[in-house]
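# Sequence plus the predicted model coming up.
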Amino acid sequence: MGGILLSISTGTGDGGETSLWSGERIKKDSARVEAYGTIDELSSFLGEATHFSSEEVAYHLIKIQRSLFKAAGQLASKDVDYVEPIEEVDVQSITELVHRYESKVKLDGFVIPGSTVASSKLDICRTVARRAERRVIALSRTEKVDSLLLKYINRLSDLLFMFARYEEYKAGKIVYKRDIK
């Protein structure tokens, strides 16, 4: 048995502040906490989506969750170089996946989201990713945010859109706006 058990409830945030990776204390409703908190929310929704998605897509979602730990860590590191930031290879990986799934699913109009449970879950992830992007951009207006992190989060919502369409495509259930009378 041995070892010390650490509690996640320390009481240090009871006054409305939290600690950054750098040790600095900031308000829990700051733009920085909003940004990395929304990234955390996205990761949770991605975790849920893995249980409804195909094995192929779920594999990628888990990899994305790992990258989101890097993104959140970066955002929680004011004035400190985070040990494992989003890198060009992360941005390139997302971009290549977008192109790969665009070539599999040839879209020819506006899509009504949510034709399958998997695509519905992925579309929720996509909208949370867009909100995370807005939060990161808002932070970047007042504080330095790495440009690769901005690129990554922008491309991520595109990829989640394509994953949702791919799940619908495989089920033969893509619904275009023009199809709704």
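Yep, that arrived. Every value quoted in this text rests on a predicted model; they were computed, and no experiment measured them.

# make it CA atoms for all contacts and neighbour counts henceforth
Will do.

# residues making contact with stretch 55-73?
With CA atoms under 8 Å, 6 or more residues apart in numbering as the test, stretch 55-73 has contacts from 21, 35-37, 39-40, 43, 46-47, 49-51, 82, 84-86, 90, 149, 163.

# And stretch 126-136, by the same measure?
Residues outside stretch 126-136 that contact it (CA under 8 Å, 6+ apart) are 31-32, 34-36, 38-39, 41-42, 145, 150, 153-154, 156-158, 160-161.

# next up, a second structure to put side by side with the first:
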Amino acid sequence: MSITTKTGDKGETSLWSGERISKDSIRVEAYGTIDELNSFISEASHYLKSSESKKILKEVQNDLFKVAGQLASKSRNYIHPVSEEDVQRITKYIENFEKRINLKGFVIPGKTLQSSKLDVCRAITRRAERRIITLDKNEKVSEQLKKYMNRLSDLLFILARLEEYLVDSIEYKKW
């Protein structure tokens, strides 16, 4: 079986649920941005010092397959949707790291190579979330998926700060 189907040569693609849609649709843009995010998380993982962060990012990458699958499904219910448990799991990670790091103001991002890689992932997550919200204005997107994406940007922010915290390099904005 070849990965080349030639069915997209005229600017359309198939959703997981079977429909054909234009490759420039907001739905394709949304799950394409999730694919981009997953790739950047993969890259970031190679640089991280914290094995705890690497483990969490592996979980996130698996979650992103659920997110992309839901976004690539229009008429059928997706088999593995993002759940409230997924949202709560990453919320707990955020809360635990916040207690550990105890941030004291606005942080200048990217003070280490590791944190800068995670900050790029955070920015891509926010773009994906914007695309998902645009899609939701026309086609309903699950509340859990939207909450997950909102929390994910927070998780990536705090993981970036963890990488800086581990080498005592968090820099706060001076006003």
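Thanks, I have it. Keep in mind that this is a model prediction, so the values were computed, not measured.

# quick one: TM-score?
The TM-score (TM-score structural alignment, normalised by the length of the second structure) is 0.98; 174 aligned residues with a CA RMSD of 0.9 Å.

# one step back: okay, and which of the contacts of stretch 126-136 of the first structure map to helices?
Here DSSP state H is the test, and those give 31-32, 34-36, 38-39, 41-42, 150, 153-154, 156-158, 160-161 as lying in helices.

# What segments of the second structure are helices?
26-45, 51-71, 84-101, 113-138, 143-166.

# Flag every buried residue along stretch 40-52 of the first structure.
For stretch 40-52 of the first structure, a neighbour-count test (16 or more other CA atoms under 10 Å) marks 40-43, 45-50, 52 as buried.

# let me fix that: stretch 77-84 of the first structure
Residues of stretch 77-84 of the first structure classed as buried: 77-78, 82 (neighbour count, 16+ other CA under 10 Å).

# ok, average deviation of stretch 155-171 of the first structure from the second structure?
Superposing on the second structure and averaging over aligned pairs (mean CA distance after the TM-score superposition for the first structure), stretch 155-171 of the first structure comes out at 0.3 Å.

# residue range for that stretch in the second structure?
Counting by TM-score structural alignment, stretch 155-171 of the first structure pairs with residues 151-167 of the second structure.

# and if you look at stretch 80-89 of the first structure?
Using TM-score structural alignment, stretch 80-89 of the first structure corresponds to residues 76-85 of the second structure.

# First-to-last residue distance for that stretch?
Using CA to CA, to the nearest Å, the end-to-end distance of stretch 76-85 of the second structure comes to 22 Å.

# contacting residues around that stretch?
The contact list for stretch 76-85 of the second structure (CA under 8 Å, 6+ apart) reads 17, 63, 66-67, 69-70, 144-145, 148.

# Output the buried residues of stretch 40-52 of the first structure in JSON lines, with distance to Asp108 of the first structure appended to each entry.
JSON lines is the format used below for those (distance: CA to CA, whole Å):
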{"residue": "Asp40", "distance to Asp108 of the first structure": "33"}
{"residue": "Glu41", "distance to Asp108 of the first structure": "31"}
{"residue": "Leu42", "distance to Asp108 of the first structure": "28"}
{"residue": "Ser43", "distance to Asp108 of the first structure": "30"}
{"residue": "Phe45", "distance to Asp108 of the first structure": "28"}
{"residue": "Leu46", "distance to Asp108 of the first structure": "27"}
{"residue": "Gly47", "distance to Asp108 of the first structure": "30"}
{"residue": "Glu48", "distance to Asp108 of the first structure": "29"}
{"residue": "Ala49", "distance to Asp108 of the first structure": "25"}
{"residue": "Thr50", "distance to Asp108 of the first structure": "27"}
{"residue": "Phe52", "distance to Asp108 of the first structure": "26"}
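
# farthest-separated two in those?
Asp40 and Phe52 (19.5 Å; CA to CA).

# ok, so of the contacts of stretch 76-85 of the second structure, who is nearest Lys104 of the second structure?
Closest approach to Lys104 of the second structure among these (CA to CA): Tyr148, at 25.2 Å.

# Can you give me every residue that contacts that closest one?
Counting by CA under 8 Å, 6+ apart, the residues that Tyr148 of the second structure touches are 82, 86-87.

# Distance check, the spatially closest residue to Ala171 of the first structure that is not a sequence neighbour against Ser9 of the first structure.
Spatially, and ignoring its direct neighbours in sequence, Ala171 of the first structure is nearest to Thr116 (8.0 Å; CA to CA, 6 or more residues apart in numbering). Thr116 of the first structure sits at a distance of 39 Å from Ser9 of the first structure (criterion: CA to CA).

# Which residue of those two possesses the greater neighbour count?
Counted by other CA atoms under 10 Å, Thr116 of the first structure and Ser9 do not tie: Thr116 has more neighbours, with 20 against 8.

# what's near enough to touch the counterpart of the more buried one in the second structure?
Alignment note (TM-score structural alignment): Thr116 of the first structure maps to Thr112 of the second structure. Each residue near Thr112 of the second structure by CA under 8 Å, 6+ apart is listed here: 163-164, 169.
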